[in-house]
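>>> Fold the stuff below for me.
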Amino acid sequence: MDYKNMKFKLANGCDRGLCRRSCGRQDRPLNTYDWLADVPGNNLTTDLVEVQFKNTRKGYYHNVNGLDLKKGDIVAVEASPGHDIGVVTLTGSLVKLQIKKANLKSPDEIRRIYRIAKPVDMQKYEEAKAREDDTMIQSRKIAKDLGLQMKIGDVEYQGDGNKAIFYYIADERVDFRQLIKVLADAFHVRIEMKQIGARQEAGRIGGTGPCGRELCCATWMKNFVSVSTNAARIQDISLNPQKLAGMCAKLKCCLNYEADDYVESSRKIPSREIILQTVDGDYYFFKADILAGLVTYSTDKNLGANLETITTHRAKEIIEMNKRGEKPASLLSEGRQKEKARPVDLLAGADISRFDQTKKRKRRRQQGSEQEATRGGSQNRNRRKPMDKEGRSTERRRSEETMNQ
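Prediction:
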């Protein structure tokens, strides 16, 4: 494979692998928007560089050799032991902000960039990457044989192939000391175990959600906030576990996206316990469109009968009138009449003769099959029976022989 002139799949036609200002390379999740890319000298403000590895794993490194690095360059970085291969995803001042968000424990975690990856480095990297699927399958069998209550979700080899990271999920604490020994003997590499959650596993593996778009945890979401069923109740979403669960079998993270807007808008909705009194009769709360500010009332407390939809402002007006002992003529505002239901002709402008054509085709098929059946029966009846030399049929000859015996 020729890695010298290798170019990546581009998002907006950049020639160095990643676009500086757009969403970047399409196969790179969690890409950071560099809004300082057009500022002159931005790359010279710091030697810190953000490097991304397989899936969502990122690291931060010092460009100690003063390499001319741009977004999309493949580099060899310091690892323990050996070196690793990654892609430059961010340079300049924004790297400091990303390091602050990452909450690094100590400055020692920021290591060095050795060089831009050579063809030899890429060849080793591809060989190590090709072993990941088989390693994951074998490691799952080993963990099952040892009776460990854990699930190995992903395996990532280091760029030089000397180390492998096993990402696993477990509900309880797992003693995997024996597992590490068996894995080291089986694969002849240094073993590192990392525990992740169900949402992090979905982000690493990736996929498409029920909305038809790529998973948020695999594209842009870095911090996972706890999601409760209260967010669904606030938005009047039915508590169906199959509909509320995401690809990780947990509650969808998107339930929190509009929860605050619904909480703020729901304060403008009148209480559901309040009964609106009018000259026509009493009206009970039936449903509400929180964001649109519309409330629907029914004359029946338990069923939807004679439904009337009004605005929250009108509902509050009627509540104030009831407090003063007044009753409006109807729920609708003065001068406004209820729109009459108009009959709708579903077949207007449609050609219904197409149904006749279908019936004719079916009749022709039935007639054809009946004719073939009658022809086949007549042919069977007219078929001559086999005769012997004396002019007797086979059946008659057999019957005579049995009688003579």
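>>> Please count neighbours and contacts with C-alpha atoms only from this point.
Noted.
>>> Now tell me what touches stretch 288-298 from outside.
Residues outside stretch 288-298 that contact it (C-alpha atoms under 8 Å, 6 or more residues apart in numbering): 235, 261-262, 265-266, 268-269, 283-287, 304-312, 315.
>>> For the comparison step, fold the sequence that follows:
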Amino acid sequence: MTAEMIPDGERVVGVRFHPVGKIYHFDPGPYDLQVGDWVIVETPRGKQLGRVVSLGMPRSGRIEGPLRPVERPATNRDLAIRKYWERKEIEALVVARDHARQLGLAIKIVKVEISFDGKHISFLYHTEEKVDLEPLRERLAAIYRGRQVELRLIGPRDVAKIIGGMGACGLETRCCALFLTEFSPISIKMAKEQGLSLNPEDITGMCGRLRCCLIYEYEQYVRAKQELPKKGKAVMTPYGEGVVVEVLPLKEAALVRVGDQIHEVPKEQLQPLEELKALQQKAEQPCNNGENCTCGRRGGGNGENPG
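The predicted structure follows:
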């Protein structure tokens, strides 16, 4: 789905269908909607009940796909209907899991979503293997006649988000279930850049993938490291010449060995020795302008001071 620009002055509302879900944008039309209002909207998966969580354009100034209209504000009866479908979703989950087990399918059915109008039913599942789901699809289509049945593959992070529970770090609620609305790409490089242990137990989340939190301070580490001398670099400090033994990006400082002592030195007091010596050599070179010197150095091209 491509991002589209919205003309200036266009009214837009952001709607969520799940408490910590992605925000989708709609045209409020003639309705004066406020944050917290419930609305009925048309989506590719049928009519849905959602909640307004923002007013106006997103910061990017772009939205995904065409701007669909809000069909109408939701009523108390609509909220009761949504509760009814939530109970039916649990029943359908039990049914689907039972049939998957009967068929011997190596899949984990995690959640069922039924559209507000009941015409669309999605079975969210996860598997690490290639599985023929046609027998299961046929059974479910026979049970839920007249509805559009979808079997939707989700990733391990989505599974962890749906199930919830404690995080690998001990946080009472996992980040993905608490506030993450989208998943960012995570790489082992992020752990290396922050000097973290590369032991899988230390950097793997409950989903079995690299922890989402590895990205939280990654950019800050990268920026800070660019302004600090690298480990092993010779530097001048208030304590004398030394060698960097550890970089402390978040403190914007470095640990420097000077003689047999180690000092924590802020970046403002760190001078790369190569750079310092180059400046000293330049300062010691005689000026070629002789008596017309304006740079503060004296001397002729032959290096002798004028008499």
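>>> circling back to that earlier point, among the contacts of stretch 288-298 of structure 1, which lie within strands?
The strands, defined by DSSP state E, take in 283-287, 308-311 from those.
>>> all helices for the stretch 101-250 of structure 1, in order.
119-130, 132-145, 177-187, 198-205, 230-234, 241-244 (DSSP state H, counting those that start in this stretch).
>>> closest one to residue 52 of structure 1 among these?
For those, proximity to residue 52 of structure 1 was assessed by C-alpha to C-alpha; helix 198-205 is nearest, at 12.7 Å.
>>> Including mean neighbour count and distance to residue 365 of structure 1, could the helices of the stretch 101-250 of structure 1 go into JSON lines?
As requested, the helices of the stretch 101-250 of structure 1 are exported to JSON lines (neighbours: other C-alpha atoms under 10 Å; distance: least, C-alpha to C-alpha, whole Å):
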{"stretch": "helix 119-130", "mean neighbour count": "16", "distance to residue 365 of structure 1": "58"}
{"stretch": "helix 132-145", "mean neighbour count": "15", "distance to residue 365 of structure 1": "55"}
{"stretch": "helix 177-187", "mean neighbour count": "14", "distance to residue 365 of structure 1": "67"}
{"stretch": "helix 198-205", "mean neighbour count": "20", "distance to residue 365 of structure 1": "53"}
{"stretch": "helix 230-234", "mean neighbour count": "16", "distance to residue 365 of structure 1": "55"}
{"stretch": "helix 241-244", "mean neighbour count": "13", "distance to residue 365 of structure 1": "46"}
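>>> Can you check which of the ones you listed gets nearest to residue 59 of structure 1?
helix 198-205 (15.5 Å).
>>> Show me just the buried residues among the contacts of stretch 288-298 of structure 1.
235, 262, 266, 269, 283-287, 304, 307-312, 315 (16 or more other C-alpha atoms under 10 Å).
>>> give me every residue that touches the counterpart of residue 121 of structure 2 in structure 1.
Under the alignment by TM-score structural alignment, residue 121 of structure 2 pairs with residue 164 in structure 1. Contact analysis of residue 164 of structure 1 by C-alpha under 8 Å, 6+ apart lists 155-158, 189-192.
>>> Give me the spatial nearest neighbour of residue 164 of structure 1, chain neighbours excluded.
Using C-alpha to C-alpha, 6 or more residues apart in numbering and skipping the chain neighbours, the partner closest in space to residue 164 of structure 1 is residue 157 (4.3 Å).
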